[in-house]
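Colleague: Could you look at this predicted model? Sequence included:
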Amino acid sequence: MRQVLVYKADPQRGRQWAEIFRDEAPEIEFRLWPDVGDGADVHYLAAWEPPADLATRLPNLRLLLSTGAGVDQFDLTALPPGLPVVRMVEPGIVCGMVEYVTHAVLDLHRDMPAYRRAQQQREWQVIQVRPASERRIGVLGLGSLGQAVLDKLVSFGFDCAGWSRSRHEVPGVVCHAGADELEGFLARSEILVCLLPLTDETRGLLNSALFAKLPKGASLVHVGRGPQLVAAELLRALDEGHLAEAVLDVTDPEPLPRDHALWSHPRVRVTPHIASMTQPHTAARVAIDNLRRFARGEPLVGLVDRRRGY
């Protein structure tokens, strides 16, 4: 029986996926949403957001692939219970995130926000340069993105630590795990990078209680998910001087309303969720590899633990 995949996301990227599937996986029939044909023929769905009537629209679906790095846009409780879900793990996402976070950390480390403000005031202001070895970086989240980011930051000589729910070992990084070690991790993080997935436990995590545990003058780089940040409490921490700067690539909601205070705060830099983007050609090849793994009964790359939500 011929395998059938439906792509339901950005149609321009979908057309690029279609070319890759045609040339490199001719055994898999590629269909671009909404041209699904007979839904009973569909075995695989690659989607940013699956249709609400998934079980009835695609009754024989065997595998759901997220076209993004996360799956928090999925309502996992509404999916068929036995349906495997995989998130996108591809080089383009990783490289983009490493570039963005490295830029943000170096910008903060070298006091560039202060220099930009000084330029606006036409002030010649020299700030003592600290070597990277004296700057303590903390990364929340030690998945593939967090580890790649830390690998690059370690190469600059930064004093790096990481935190995750479960224990990890990352070369050159002091790794913390679990709730009992979170406070100690935060206390040594002068620049905190959030790369956690969005779950019930991480929603609202970046709040006044967490900020209070950071060293005075710490900065935040938030590239996780918007609902993890309590924006009003970040603004308060900045205004009170406990936090120095914030770089935000994700907000809640998105797009950020034009009258939101984050836009105009002098110590906040906002970008429109562009830290990393799936690259169509590499993503399509990752999807093909996972489909072939699935057909052979092999472990899938990026398989989601639906109990944890990532």
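Modeller: Sure thing, it's come through.
Colleague: alpha carbons only for contacts and neighbour counts from here, please
Modeller: Will do.
Colleague: and the nearest residue to Gly146 once chain neighbours are set aside, how many residues sit next to it?
Modeller: Excluding the flanking residues, the one nearest Gly146 by CA to CA, 6 or more residues apart in numbering is Leu195, at 6.2 Å. Look at Leu195: counted by other CA atoms under 10 Å, it has 23 neighbours.
Colleague: From Gly141, how far off is the residue nearest the centre of the chain?
Modeller: By CA atoms, centre = their mean, the chain has its centre lying nearest to Gly224, at 4.6 Å. Gly224 is 9 Å from Gly141, where distance means CA to CA, to the nearest Å.
Colleague: Spell out which residues are contacts of both of these two.
Modeller: 194-197 (CA atoms under 8 Å, 6 or more residues apart in numbering).
Colleague: who wins for neighbours among those residues?
Modeller: Neighbour-wise, these (other CA under 10 Å) top out at Leu196, 26 neighbours.
Colleague: Strands of the stretch 51-200 of the chain, start to end?
Modeller: 63-66, 85-86, 136-140, 159-164, 174-177, 191-194 (DSSP state E, counting those that start in this stretch).
Colleague: what's the closest of those strands to Gly92?
Modeller: Among the strands of the stretch 51-200 of the chain, strand 63-66 comes nearest to Gly92, with 14.9 Å by CA to CA.
Colleague: That closest one: how far from the chain's middle?
Modeller: 18 Å (CA atoms, centre = their mean, to the nearest Å).
Colleague: by contact count, what packs against that strand?
Modeller: strand 44-47, strand 85-86 (3 or more CA pairs under 8 Å, 6 or more residues apart in numbering; DSSP states H and E).
Colleague: this is the other structure I want to compare:
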Amino acid sequence: MRVLFAAPARLWDDWAPALRAACPEIELTRDGAPDSFDALIYAPGYPEDGTELDFSPFVNARVVQSLWAGVERIVTNPTLTQPLCRMVDPGLAQGMVEYCTGWAMRAHLGMDNYPQDGVWRQGMTPPLASDREVTVLGMGELGRAVAATLAGLGFDVAGWSQSGRPVEGIPVLAGDQLELALARAEILICLLPDTPETRNLLDADRLALLPEGATVINAGRGTLIDDAALLTALDRNHPGHAVLDVFRTEPLPPDHPFWSHPRVTVTPHIAAETRPATAALVAAENLRRAMRDEALLYRVDRMRGY
């Protein structure tokens, strides 16, 4: 099976050994005649001249396997007719759970309320987790994992998704119940994909629905929140703090007001990294399924965009 590594060259040294170990039967290469490839392993940034990849010549490719969970930078490519699969990596899910749980616990316990300045601030005891309402926007693979972990710690967790598809052990509100989902969210965790329906989902009106002093944790996509509306809302303590890991422009420009706002914590898109050692196993399974004409894992619905 001949596979093109259609990803930036800087990824080759980490990914090539992992992919070859997970799928020894493949011939993995970075160049060759397009019609000679049975599959593509893809990541944004390829080609590295800044042009958009033309998938048309890859007439024999049975699958395009994305290295990343987000596919918004490829799914709209009009030349892509091959089946596209997003990456659902156990290591990525674990990383997202750890990130969201850590920041949720920090907000819940008020860890930033205790500067080491010699002042004894008794009387700021946080509630128990069972008395803290958390909402997770986006109940896909990552959202379900985060919600289950926080519920296991005792938090009062609810999820929201457009479909409202049931999740065992977690109440899930459907599309038209977004206002209810936000109104209860003392801690709001955003894990939605970037689609036309989710862009600027959290605008001024919806941010105003959050409880006063709420914490917003966005580890989904930077386009979910209206930046200007968020800054204005933070000035009113409504919400009270935002932990942002994803942005419309990355890296976040040094002069962006998020860097200097006292109610914003910026992290550099580290919530969930795709790890070659675990992700290569998922890619290998899809390569084998493609060659056997079997159903592919995590195939992207082009209409929904994910």
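Modeller: All right, it came through fine. Everything quoted here is computed from the prediction, not taken from an experiment.
Colleague: Need the TM-score from the superposition.
Modeller: Once superposed, the chains reach a TM-score of 0.92 (TM-score structural alignment, normalised by the length of the second structure), with 300 aligned residues with a CA RMSD of 1.7 Å.
Colleague: still on that earlier bit, need the nearest residue in space to the alignment partner in the second structure of the residue nearest to the centre of the first structure, chain neighbours excluded.
Modeller: Matched by TM-score structural alignment, Gly224 of the first structure corresponds to Gly220 in the second structure. Distances taken as CA to CA, 6+ apart put Leu191 closest to Gly220 of the second structure, at 4.0 Å, once the chain neighbours are dropped.
Colleague: Repeat that for Arg167 of the first structure.
Modeller: Nearest non-adjacent residue to Arg167 of the first structure, counting by CA to CA, 6+ apart: Ala177, 5.2 Å away.
Colleague: Tell me how far the residue nearest to Gly220 of the second structure lies from Ser66 of the second structure.
Modeller: 19 Å.
Colleague: What residue in the second structure is the furthest from its centre?
Modeller: Gly118 (40.0 Å).
Colleague: Let me know whether the match of Gly224 of the first structure touches Pro193 as I believe.
Modeller: Yes - between Gly220 of the second structure and Pro193 a contact is recorded at 6.2 Å, counting by CA atoms under 8 Å.
Colleague: where along the stretch 201-306 of the second structure do the strands fall?
Modeller: 215-218, 241-244, 264-266.
Colleague: Which positions within the longest helix along the first structure qualify as buried?
Modeller: Looking across the first structure with DSSP state H, the single longest helix is helix 91-109. Buried residues in helix 91-109 of the first structure, counted by 16 or more other CA atoms under 10 Å: 92-98, 100-102, 104-105, 108-109.
Colleague: Put together JSON lines for these, with distance to Leu256 of the first structure on each row.
Modeller: Formatted as JSON lines, these follow (distance: CA to CA, whole Å):
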{"residue": "Gly92", "distance to Leu256 of the first structure": "25"}
{"residue": "Ile93", "distance to Leu256 of the first structure": "23"}
{"residue": "Val94", "distance to Leu256 of the first structure": "25"}
{"residue": "Cys95", "distance to Leu256 of the first structure": "25"}
{"residue": "Gly96", "distance to Leu256 of the first structure": "22"}
{"residue": "Met97", "distance to Leu256 of the first structure": "21"}
{"residue": "Val98", "distance to Leu256 of the first structure": "24"}
{"residue": "Tyr100", "distance to Leu256 of the first structure": "20"}
{"residue": "Val101", "distance to Leu256 of the first structure": "21"}
{"residue": "Thr102", "distance to Leu256 of the first structure": "24"}
{"residue": "Ala104", "distance to Leu256 of the first structure": "20"}
{"residue": "Val105", "distance to Leu256 of the first structure": "23"}
{"residue": "Leu108", "distance to Leu256 of the first structure": "23"}
{"residue": "His109", "distance to Leu256 of the first structure": "27"}
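Colleague: what's the farthest-apart pair in those?
Modeller: Between any two of these (CA to CA), the greatest distance is 25.6 Å, for Gly92 and His109.
Colleague: Please give me every residue in contact with the equivalent of Leu182 of the first structure over in the second structure.
Modeller: Following TM-score structural alignment, the counterpart assigned to Leu182 of the first structure within the second structure is Leu178. Counting by CA under 8 Å, 6+ apart, Leu178 of the second structure makes contact with Trp160.
Colleague: ok, now how distant is Leu178 of the second structure from Thr232 of the second structure?
Modeller: Using CA to CA, Leu178 of the second structure is found at 21 Å from Thr232 of the second structure.
Colleague: what does Gly95 of the second structure give?
Modeller: Counting by CA to CA - Gly95 of the second structure and Thr232 of the second structure are separated by 31 Å.
Colleague: what's the mean distance for the longest helix of the first structure versus the second structure?
Modeller: Compared with the second structure after fitting, helix 91-109 of the first structure deviates on average by 0.4 Å (mean CA distance after the TM-score superposition for the first structure).
Colleague: which other helices and strands contact that helix?
Modeller: Under the contact rule (3+ CA pairs under 8 Å, 6+ apart), helix 91-109 of the first structure is packed against helix 144-155, strand 191-194, strand 218-222, helix 280-296.
Colleague: just the angle between that helix and strand 218-222, please?
Modeller: If you take axes from the mean of the first three to the mean of the last three CA atoms, to 10 degrees, helix 91-109 of the first structure sits at 160 degrees to strand 218-222.
Colleague: Which stretch of the second structure lines up against helix 91-109 of the first structure?
Modeller: Counting by TM-score structural alignment, helix 91-109 of the first structure lines up with residues 90-108 of the second structure.
Colleague: any residues touching that stretch, and which ones?
Modeller: 112, 126-127, 129, 132, 141-142, 145-146, 149-150, 187, 189, 215, 217, 219, 243, 271-275, 278-279.
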